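**Q** Following is a predicted model, sequence given first.
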Amino acid sequence: MDDIVKAAMSKWPNVPAARGWLGLDARGQWFLRDEATQAAGGFPQSKGSRIEHEALCAFIGRNYMSDGAGAWFFQNGPQRVYVELEAAPWVWHLDDAFHIQAHNGAAAQWRGAWLDELGRLFLDTDLGLGLVHSRDVPLAAQALEQGHWTLNGELRFEELPARFNYRLSPAALVDRWEQAGAQPPKLPAA
């Protein structure tokens, strides 16, 4: 997490969380979802505007994390901005040596591989579960064929969030916290 974000969190500790405003698609792209986009439907059917500013995408990526309840968010200064996910919290890229890198540049270590009913390949890593980017599927197939990785099996897409502790849409969870007068889980002090 950026130092400027930590400082803002200390200065303004009780800023309400935002939800529905940010999405991560199955290709690892960030989308800004204004009120009209949100009113038009859920993510990814109503995606919004793709964020193309490289520095902003990098800032989001450096401050992207999950809480203890499986909700992923971007810590934007003092405000937690929950992320709507199209497929998984991570989108994986591979190199020719089968090293795994997340959509935000973080390196990951393979732990398992799963196919969903559509034939999409998900990798379980030390960072969590993610979808292999479509352009990297041929490399992932090589890794499996050459025995670098093994396929654990097939899971229905709807089973993945519970099995790997993430939420595609954390909005309902945040709504429940607010209705109960509760706060989202706090992150451990860095």
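**A** Sure, I can see it. Being a predicted model, the structure only gives us computed values, none of them experimental.
**Q** only C-alpha atoms for contact and neighbour calcs from this point on.
**A** OK.
**Q** can you tell me how far the residue lying closest to Q75 once chain neighbours are set aside sits from A88?
**A** The shortest distance from Q75 to any residue that is not its chain neighbour, by C-alpha to C-alpha, 6 or more residues apart in numbering, is 5.4 Å, and that residue is N63. Distance check for N63 against A88: by C-alpha to C-alpha, to the nearest Å, it reads 17 Å.
**Q** Of the two, give the one with the bigger neighbour count.
**A** A side-by-side neighbour count of N63 and A88, using other C-alpha atoms under 10 Å, places A88 first with 25 against 18.
**Q** Quickly find the element holding F122.
**A** Using DSSP states H and E, F122 sits in strand 121-125.
**Q** in the chain, what residue sits furthest out from the centroid?
**A** Of all residues in the chain, the one whose C-alpha sits farthest from the chain's mean C-alpha position, using C-alpha atoms, centre = their mean, is Q146 at 28.7 Å.
**Q** picking up where we left off before, please pull up the helix or strand immediately following the strand holding F122.
**A** Under the assignment DSSP H and E, the closest C-terminal helix or strand after strand 121-125 is strand 128-132.
**Q** A further structure is provided below for comparison with the first:
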Amino acid sequence: MDDIVKQALARWPNVPHCSGWLRLDARGHWRLRDEADQLQGAPGTPVRHEALNAFISRNYERGADGQWYFQNGPQRVYVELEYTPWVVRLAKAQDGALELTDHTGNAFEPAAVYIDEQGSVLFAASAPSSNPAHSRVALLHDHDLDAFSQHATLDDDGESGTFHWRADADLPLQAIARADVPARFGFVQSPEQKEKAEKAQG
């Protein structure tokens, strides 16, 4: 988190949060959603400004309740997730080894690979704590599915197999239901819908 953001939080600790205004799409793009987008359920406008993209990425965090947010100065802006909290690209390094990079520009080291019923590929990193629900999970950008298939071997059932990640580190492919992913990895896909549901109950 940027120092200027930490200073703003210390100075104005009780600024109300907002939800519905920012979305992470399935290709790792930040999208701004105005009131019309929210009313229509539209994905919003991609953020093209390089510095703003970088600022959002540096201040992207997970709350204890599983909601992901962008800390915009003193205000917490909850992020709508098209699928997972992270999106990764697959490429070859100069030495020929495969590498994954997340949508914020950081390396992503997978510990497990999943395929859902729609053919989407997800990578899970090692859990940062003893709670497996806190493991980082990332969707593979759809442009990299062909590259992935060149390094994967599917079994006859089409749902299991092996991903050849490193020379000494093959990862088994595991089937997962798309609807189970948020609960399995401990994140809230739509803070906006969660907030509406809580207001309706209250």
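**A** That came through, no problem. The shown structure was predicted, so the numbers you read here are calculated from the model rather than taken from an experiment.
**Q** Give me the TM-score for this pair.
**A** Scored against TM-score structural alignment, normalised by the length of the first structure, the superposed chains reach a TM-score of 0.85; 177 aligned residues with a C-alpha RMSD of 2.1 Å.
**Q** Would you mind measuring from the equivalent of R167 of the first structure over in the second structure to Q67 of the second structure?
**A** R167 of the first structure maps onto V188 in the second structure when the alignment is built from TM-score structural alignment. In this structure, V188 of the second structure and Q67 of the second structure are 5 Å apart, going by C-alpha to C-alpha.
**Q** Compare the two (neighbour count), which wins?
**A** Counted by other C-alpha under 10 Å, V188 of the second structure and Q67 do not tie: V188 has more neighbours, with 23 against 20.
**Q** Quick one: residues contacting the more buried one.
**A** The contact partners of V188 of the second structure, taken as C-alpha atoms under 8 Å, 6 or more residues apart in numbering, are D65, G66, Q67, W68, P182, K194.
**Q** In the first structure, point me to whatever sits opposite the third one in the alignment.
**A** When you say that, I think you mean Q67 of the second structure. Structural correspondence for Q67 of the second structure with respect to the first structure (TM-score structural alignment): A71.
**Q** Was I right to think its match contacts E84?
**A** No - the pair A71 of the first structure and E84 does not pass the contact test of C-alpha atoms under 8 Å, sitting 9.0 Å apart.
**Q** Need the overlap of contacts for these two.
**A** Common neighbours of A71 of the first structure and E84 are listed as L168, S169, P170 (criterion: C-alpha under 8 Å, 6+ apart).
**Q** and which of those is nearest P138 of the first structure?
**A** Checking those against P138 of the first structure by C-alpha to C-alpha gives L168 as the nearest, at 26.1 Å.
**Q** Isn't the closest one up against P161?
**A** Yes - here L168 of the first structure lies in contact with P161, judged by C-alpha under 8 Å, at a distance of 7.2 Å.
**Q** higher neighbour count, those two?
**A** When neighbours are counted by other C-alpha under 10 Å, L168 of the first structure and P161 differ, and L168 comes out ahead with 21 against 16.
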